[in-house]
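Asks: For reference, the sequence and a predicted model appear below.
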Amino acid sequence: MTTVADFTKHINEGYSSKGQSITLGGAILNGEAVADTFVKVPLKTLNRHGLIAGATGTGKTKTIQVLSEQLSSYGIPVLMMDIKGDFSGIAKQGEEKSFITERHAKINIPYTTASFPVELMSLSQQNGVRLRATVSEFGPVLFSRILDLNDTQTGVVSVIFKYCDDKQMPLLDLKDIKKVLNYITEEGKEEIEENYGKISTSTTGIILRKIIELEQQGGDIFFGEKSFEINDLMRIDENGKGYVNIIRLTDIQDKPKLFSTFMLSLLAEIYQQMPEKGDVEQPELVIFIDEAHLIFNEASKALLDQIETIIKLIRSKGIGVYFVTQNPMDVPASVLAQLGLKIQHALRAFTANDRQAIRQTADNYPTSIYYKTDEVLTSLGIGEAFVTALNEKGIPTPLAATMMRAPMSRMDILTDTEITEINGKSKLVRKYAEEIDRDSAYEILMKKIESAVQQAEASAQTEVEEKKSNEPSTASVIGKSVVKVVTSASFIRGVFGVLSKLFRK
């Protein structure tokens, strides 16, 4: 028969840490918090990724807030993708209330209030630091996977990127790649076939429709310059706290393609740019992806493979990625297997499918003589969660039902005035406010086509004038001249696509 003393020893030995760690809260046994049983996670294991799951209203956001606060206190920057818009209060000092005092007395953790440095960011027109990327930065493979293209279509996209590289035509935004697609099937068809091979117009048509779909979800706002620099996520303030970078996504909940596009491009760019770190004492950056099911529900198999690969590799760069969702089954098993820290808030069993999902969830956690996991999952209160992490040796810790500590910052959102105040002081808002539309593929091709039009018009006009000077001005002669001009213009249209513009005069 186990005792409270046995349980206390079991938890404290399992969660002991010689190095720096963050304290999530105190362990629960038989529905009651047990004093001085501290559930800790070593900083050096936080690049091993994680999962924060639970039904709506069970405390997931506050758990992220607690994690972010402690990470920031250790000088570790955070990137939070805030879908619901309820995370911004971390910028302001919290307020101790009676229920907080009572909770912290039970787990014997002192409570203090604090605020943390925040940058508010946006993929759309919301106020904040504008996040953009260029099409060229994605590269042909990643861009094709985002569009869910097959191998043949991906090959055409690779040709487009190669052609633009060869001609020194930057691909910056979606209008650039759309213009190149039109050009290689019309005005530049012979040029492309001669140097890169034949391209089917049906294939380019499919690619164009996929780009338009992405454009309609806000891709036209996201793609472009000034491109966001990854180093701006790694900032520390004058007090040594890491910045909490909050990407406000409340207005793109119905645009999962844009959300997954940004997420994957960000992870890929961080992986490419960050140096190898190996085993580090603390992560360089921790990323929280809220409502992660929006990514996985829309992802193709190729995109899922790309996500899995990046998750496997990016931890060696000192980056931790944490998926936040209602049900852990929302995350593919191949990705779930890569996650070292799991924080599972309560699940609700309203249907037979719910009960089956709870049993599957329970099977993903270590067995414990202290808990019937599937039963406890449905009885956890708000702000309580099952926790299992990795210790400093990379071994899973015992399963611990945990009363989570309360956030030190405000447990509510910022007002519009407070948001304006933060943005007004931000150097990054000013840095990325300017939209740049320099000459790129679209402008270069437009100039090329316009030049061809002018040459064709000049050539046709010269031919008409020569005929007028050498032959009588009769209706029959004029008719013959027009036929010749039309014949010449038809050839020009085949190369440059300018027949409709030739006779505007």
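Replies: Nice, thanks for sending it over.

Asks: okay, CA-based contacts and neighbour counts for the rest of this
Replies: OK.

Asks: For the stretch 1-150 of the chain, which segments are assigned as strands?
Replies: 21-29, 32-42, 50-53, 78-82, 118-122, 129-130 (DSSP state E, counting those that start in this stretch).

Asks: Gln344 is nearest to which of the ones you listed?
Replies: Of all those, it is strand 50-53 that lies closest to Gln344, at 5.0 Å by Cα to Cα.

Asks: can you give me the offset of that closest one from its chain's centre?
Replies: 17 Å (Cα atoms, centre = their mean, to the nearest Å).

Asks: Give the buried residues for it.
Replies: Using 16 or more other Cα atoms under 10 Å as the test for burial, strand 50-53 gives 50-53.

Asks: Put this next to the previous one:
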Amino acid sequence: MATSGDGIADSKDKIFIGKEQQAAWLTLALANRHGLVTGATGTGKTVTLQVMAEGFARAGVPVFAADIKGDLSGIAEAGTPNDALIKRAKDMGLKLQPDQFTTVFWDVFGEQGHPVRATVSEMGPLLLSRMLDLNDVQEGVLNVAFRVADDNGMPLVDMKDLRAMLDAIAPIAQKVAEHGDVNADIRQAAQALGNVTKQTVGTIQRQLLVLENQGGEKFFGEPALLLQDMLRTDAEGRGIVNILAADKLMNNPRLYATFLLWMLSELFEELPEVGDVEKPKLVFFFDEAHLLFNDAPKSLLDKIEQVVRLIRSKGVGVYFITQNPIDVPDRVLAQLGNRVQHALRAFTPRDQRAVTAAAETFRPNPKLDTAKVITELGKGEALVSFLEGNGTPAMVERVLIRPPTARIGPVTAEERKAILAASPLKGKYEAAIDSESAYEMLRSRIDGKASGEGGAAEGGLLGQLGAIVATVFGTNTPRGKLSTGQVVARNVARTVTDKVIGGIAADLGKSVGGSLGGSVGRSIVRGTLGGLLRR
């Protein structure tokens, strides 16, 4: 690591980031108050991210970072100082000593790191709708599918599970809607289920196919990622640096942004409350953060703000990296206390507004014209303001970012392969598991009815609606253990009367209509933002 005779070095309670007239320190106890690193392309944001990641790792704090261009992977190998880095270190009073950090590589596609998987149920309907770019009606249908699956103990693990569940609920809704003029209960169900049409389901299925073609099929499945595997330290007590290979993932920016947001929501749900801590349990770097907020509906922005505001108490620090501070909504920006601002170029009116906005977010320094300096900063220079004392921002200072001690630039393919071969997680996630879930359960019930009861050969509403509902909800459970849906299914199988159809309408209306109408059930709350609100 870099050290000096005058005490400028990382310590147990703070990280040295850079220096010009004044040294800039990031206090570990305030690092979970989140942060923002901004600047135009080529101004040094990635190097700053690496410097911060190295400092956290030395302090025993695990790090997660998305590696968009592959450059950050070099943190796994010792640096080779050049004349420019040596001079920069010398100007700060540092002696540059090459260092490297224990690194675990991850990759949604399983090509450049350990595979990262999540189940469809963990992702939840809101985030999945965002990933699929669904409208409100289509999102409502997706909520229905999740609700039916949850109420009937059918895990949605992979994409074929979700496809099977969508195929199952469409004809149920259609048959109920066809009898919507019989009584008030049926009208209620028709109103609740009316949007679950074959056309809407077909649209969702086509979007699922697009997602599959972009690699989504590899992401959804088991074994699902255990987040505790990212909260590790090495034998020396240093934090593990977790690098997500995101170069290919960035081909689908919405998948990238939704995936990282899912990870944040899972951290929020799984980690216990710790309040104020001496140092974070994990620091999460969110590169290209503007992708998270582009075209995001208000409901999602509300949840993002909630995650950022509340995850601090779980000991997690979130650092957004983007080009312009105006890329981040004000209500999220207000939660980001530690700021590093690299140069911005004021070539357009929007650029000029960005410069003004960036300058106004800093605590003024009478010695600096902040707006002017932002446009004059050289590569590797930044305006810095970190929280201090009781959590108030320090006055903005112009600093030169310290040089990293690990390699600047990517590892080679051979080096990455060797690191993966020596990983303590080798073999844990590589092989996919296809366990029994919704698809297999639905197929089993369909096959059982076809062989045991002649399927739907009886014709009419008894043969069609009864077979469909019984397939989804099951008919083989003893009466005392039947769920509401199963009671409905058995009644349908017995007789086709207005009373039975009314019962279907009432039960399905209560089960599904509530979720579409705005009331929040346990399972829907669980899926509102991945695992964020799981009960």
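Replies: Yep, that arrived. Computed from a predicted model, the values in this text were never measured in an experiment.

Asks: State the TM-score obtained for the two superposed chains.
Replies: Superposed pair, TM-score by TM-score structural alignment, normalised by the length of structure 1: 0.82. Supporting alignment: 450 aligned residues with a Cα RMSD of 2.8 Å.

Asks: Which of the buried residues of strand 50-53 of structure 1 lies at the shortest distance from Thr417 of structure 1?
Replies: Ranked by distance to Thr417 of structure 1 (Cα to Cα), the buried residues of strand 50-53 of structure 1 are led by Ile52 at 31.0 Å.

Asks: Quickly note the distance from the closest one to Tyr322 of structure 1.
Replies: To Tyr322 of structure 1, Ile52 of structure 1 is 7 Å away according to Cα to Cα, to the nearest Å.

Asks: Which secondary structure element is home to the aligned partner of Tyr163 of structure 1 in structure 2?
Replies: Alignment note (TM-score structural alignment): Tyr163 of structure 1 maps to Val148 of structure 2. Per DSSP states H and E, Val148 of structure 2 falls inside helix 136-151.

Asks: Now do that helix: everything it contacts.
Replies: Helix 136-151 of structure 2 is contacted by residues 121, 124-126, 129, 155-156, 162, 165-166, 169, 195-196, 200-201, 204, 438, 511-512, 515-516, 523-524 when judged by Cα atoms under 8 Å, 6 or more residues apart in numbering.

Asks: and it, how far out from the chain's middle?
Replies: 20 Å.

Asks: That helix: which residues count as buried?
Replies: 138-150.

Asks: In TSV, list the strands of the stretch 1-150 of structure 1 along with distance to Tyr243 of structure 1.
Replies: Formatted as TSV, those follow (distance: least, Cα to Cα, whole Å):
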stretch	distance to Tyr243 of structure 1
strand 21-29	17
strand 32-42	20
strand 50-53	20
strand 78-82	6
strand 118-122	6
strand 129-130	14
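
Asks: mind listing the strands for the stretch 351-500 of structure 1?
Replies: Under DSSP E, counting those that start in this stretch, the stretch 351-500 of structure 1 gives strands at 384-388, 400-404.

Asks: so the last one aligns onto which residues of structure 2?
Replies: Going back to what we said before, that points to strand 400-404 of structure 1. Strand 400-404 of structure 1 corresponds to residues 397-401 in structure 2, going by TM-score structural alignment.

Asks: quick one: the matching stretch to structure 1 mean distance?
Replies: Following the fit onto structure 1, the mean deviation recorded for stretch 397-401 of structure 2 is 0.6 Å by mean Cα distance after the TM-score superposition for structure 1.

Asks: hang on, the earlier thing: drop the exposed ones from the contacts of helix 136-151 of structure 2 and show what's left.
Replies: For the contacts of helix 136-151 of structure 2, buried by 16+ other Cα under 10 Å: 121, 124-126, 129, 155-156, 162, 165-166, 169, 195-196, 200-201, 204, 438, 511-512, 515-516, 523-524.

Asks: Go through these and flag which are in strands.
Replies: Among those, none falls in strands (DSSP state E).

Asks: Give the aligned equivalent of Asp176 of structure 1 in structure 2.
Replies: Applying TM-score structural alignment, one finds that Asp176 of structure 1 aligns to Asp161 in structure 2.

Asks: now Met234 of structure 1
Replies: Mapped onto structure 2 by TM-score structural alignment, Met234 of structure 1 lines up with Leu231.

Asks: Same question for Leu131 of structure 1.
Replies: Per TM-score structural alignment, the equivalent position to Leu131 of structure 1 in structure 2 is Val116.

Asks: Val37 of structure 2 contacts Thr322, correct?
Replies: Yes: in this structure Val37 of structure 2 lies within contact range of Thr322 using Cα atoms under 8 Å: 6.6 Å.

Asks: isn't Phe138 of structure 1 right up against Ser265?
Replies: Yes: using Cα under 8 Å, Phe138 of structure 1 makes contact with Ser265 at a distance of 6.6 Å.

Asks: What residues of the longest helix along structure 2 count as buried?
Replies: Longest helix of structure 2, by residue count under DSSP state H: helix 159-178. The neighbour-count check on helix 159-178 of structure 2 (16+ other Cα under 10 Å) flags 159-177 as buried.

Asks: Please compute how far it lies from its chain's middle.
Replies: Mean C-alpha position of helix 159-178 of structure 2 versus that of the full chain (Cα atoms, centre = their mean) differs by 28 Å.
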